[in-house]
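In: heads up, no residue letters with this:
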């Protein structure tokens, strides 16, 4: 059995002056628009990892909220297939201006209304995370329980 890579990600959100829900997306060098995420460090809990990864990748900080969804997939790393699980949490943006972080290979960071964000995200599993987050924020869905 291949080792499992554990990650945590954030659905970073705010409301515009007009009250419209906006989601923060990142674009990595040579990549697509997506949500900020990264590996959980040894001894680090999910929520701390989310806050750290979002700050490192976007320069935005805020309050980590409810868990949105876990996604499971397989990646190629060092010529080996590895299973990966990423747990996404809501993160309400409270401080910081979105800035690309070259050391994280992030080339763009931008706020989008949810509909525009969904059109830019190419991976279905990430679109589903954003849809689940929107439902949670609109009060139309119960939060998912963590997998055991």
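Out: Done, it's in. Not measured: the values here are computed from a predicted model.
In: going forward, measure contacts and count neighbours with C-alpha atoms only.
Out: Noted.
In: now the helices for the chain?
Out: For the chain, helices defined by DSSP state H occupy the ranges 46-58, 114-120, 124-137.
In: report all helices and strands that the shortest one contacts.
Out: In terms of contacts (3 or more C-alpha pairs under 8 Å, 6 or more residues apart in numbering; DSSP states H and E), helix 114-120 is packed against strand 21-28, helix 124-137.
In: excluding chain neighbours, give the residue nearest to residue 5 in space.
Out: residue 84 (4.6 Å; C-alpha to C-alpha, 6 or more residues apart in numbering).
In: ok, now which ones touch that neighbour?
Out: Residues near residue 84 by C-alpha atoms under 8 Å, 6 or more residues apart in numbering: 4, 5, 6, 7, 72, 73, 74, 75.
In: need the residues you listed in CSV (columns: neighbour count and distance to residue 127).
Out: Below are the contacts of residue 84 laid out as CSV (neighbours: other C-alpha atoms under 10 Å; distance: C-alpha to C-alpha, whole Å):
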residue, neighbour count, distance to residue 127
4, 12, 23
5, 17, 21
6, 16, 20
7, 21, 17
72, 13, 14
73, 11, 15
74, 13, 18
75, 12, 19
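In: second structure for comparison follows:
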């Protein structure tokens, strides 16, 4: 088996509700709370992928505010072998739409206060997203913790 490179994009989606910030997290098929993301399609920019995947997974349309960070990691897929994964994350302000999780891809999606989102990330998320969420909080003027 050969090594395969997979590129994805997604984001930290936020909205302001009565001067309070809310953060959108998804619950993936492994029961982990994480950030919405998905595979890049041919001809798409990273930004287009992020916005499309966020809308497909959660029903929320958004606007990119800032590029956050690119995460790189490797994993083994039983059918495809060694996968080199690259995920481009953006800070995305929620626009139209209501949360309607695409249940074929994820098991849930919900808005959380920054404190709740950080706690879920620490306890039930993926370690490589700590920096992404931290950067988003810094840009939004939110204390992480």
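Out: Right, received. Where do you want to start? This is a predicted model, so every value here is computed, not measured.
In: got a TM-score for the two of them?
Out: Overlay of the two chains. TM-score (TM-score structural alignment, normalised by the length of the second structure): 0.87; 137 aligned residues with a C-alpha RMSD of 1.6 Å.
In: can you get me a residue count around the residue nearest to residue 98 of the first structure when sequence neighbours are not counted?
Out: For residue 98 of the first structure, ignoring the flanking residues on the chain, the nearest one in space by C-alpha to C-alpha, 6+ apart is residue 58 at 5.2 Å. By other C-alpha atoms under 10 Å, the residues close to residue 58 of the first structure number 24.
In: now swap in residue 128 of the second structure and tell me
Out: 11.
In: just to revisit the earlier point, any figure for the gap between the residue nearest to residue 98 of the first structure and residue 35 of the first structure?
Out: 10 Å (C-alpha to C-alpha, to the nearest Å).
In: give me the common contacts of these two.
Out: Contacts common to residue 58 of the first structure and residue 35, judged by C-alpha under 8 Å, 6+ apart, are residue 26.
In: in strands, which of the contacts of residue 84 of the first structure fall?
Out: 4, 5, 6, 7, 72, 73, 74, 75 (DSSP state E).
In: switch these over to a markdown table; also include distance to residue 99 of the first structure.
Out: Formatted as a markdown table, those follow (distance: C-alpha to C-alpha, whole Å):
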| residue | distance to residue 99 of the first structure |
| --- | --- |
| 4 | 31 |
| 5 | 27 |
| 6 | 26 |
| 7 | 22 |
| 72 | 28 |
| 73 | 28 |
| 74 | 29 |
| 75 | 27 |
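In: quick one on the thing from earlier: distance to residue 31 of the first structure for the helices of the first structure - can I get that in a markdown table?
Out: Converted to a markdown table, the helices of the first structure look like this (distance: least, C-alpha to C-alpha, whole Å):
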| stretch | distance to residue 31 of the first structure |
| --- | --- |
| helix 46-58 | 14 |
| helix 114-120 | 12 |
| helix 124-137 | 14 |
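In: indicate which one of the ones you listed is closest to residue 101 of the first structure.
Out: helix 46-58 (5.8 Å; C-alpha to C-alpha).
In: that closest one packs against which elements?
Out: strand 4-15, strand 37-39, strand 61-77, strand 80-95.
In: name the stretch among those strands that sits most buried.
Out: Of all those, strand 4-15 carries the top mean neighbour count, a mean of 22, counting by mean count of other C-alpha atoms under 10 Å.
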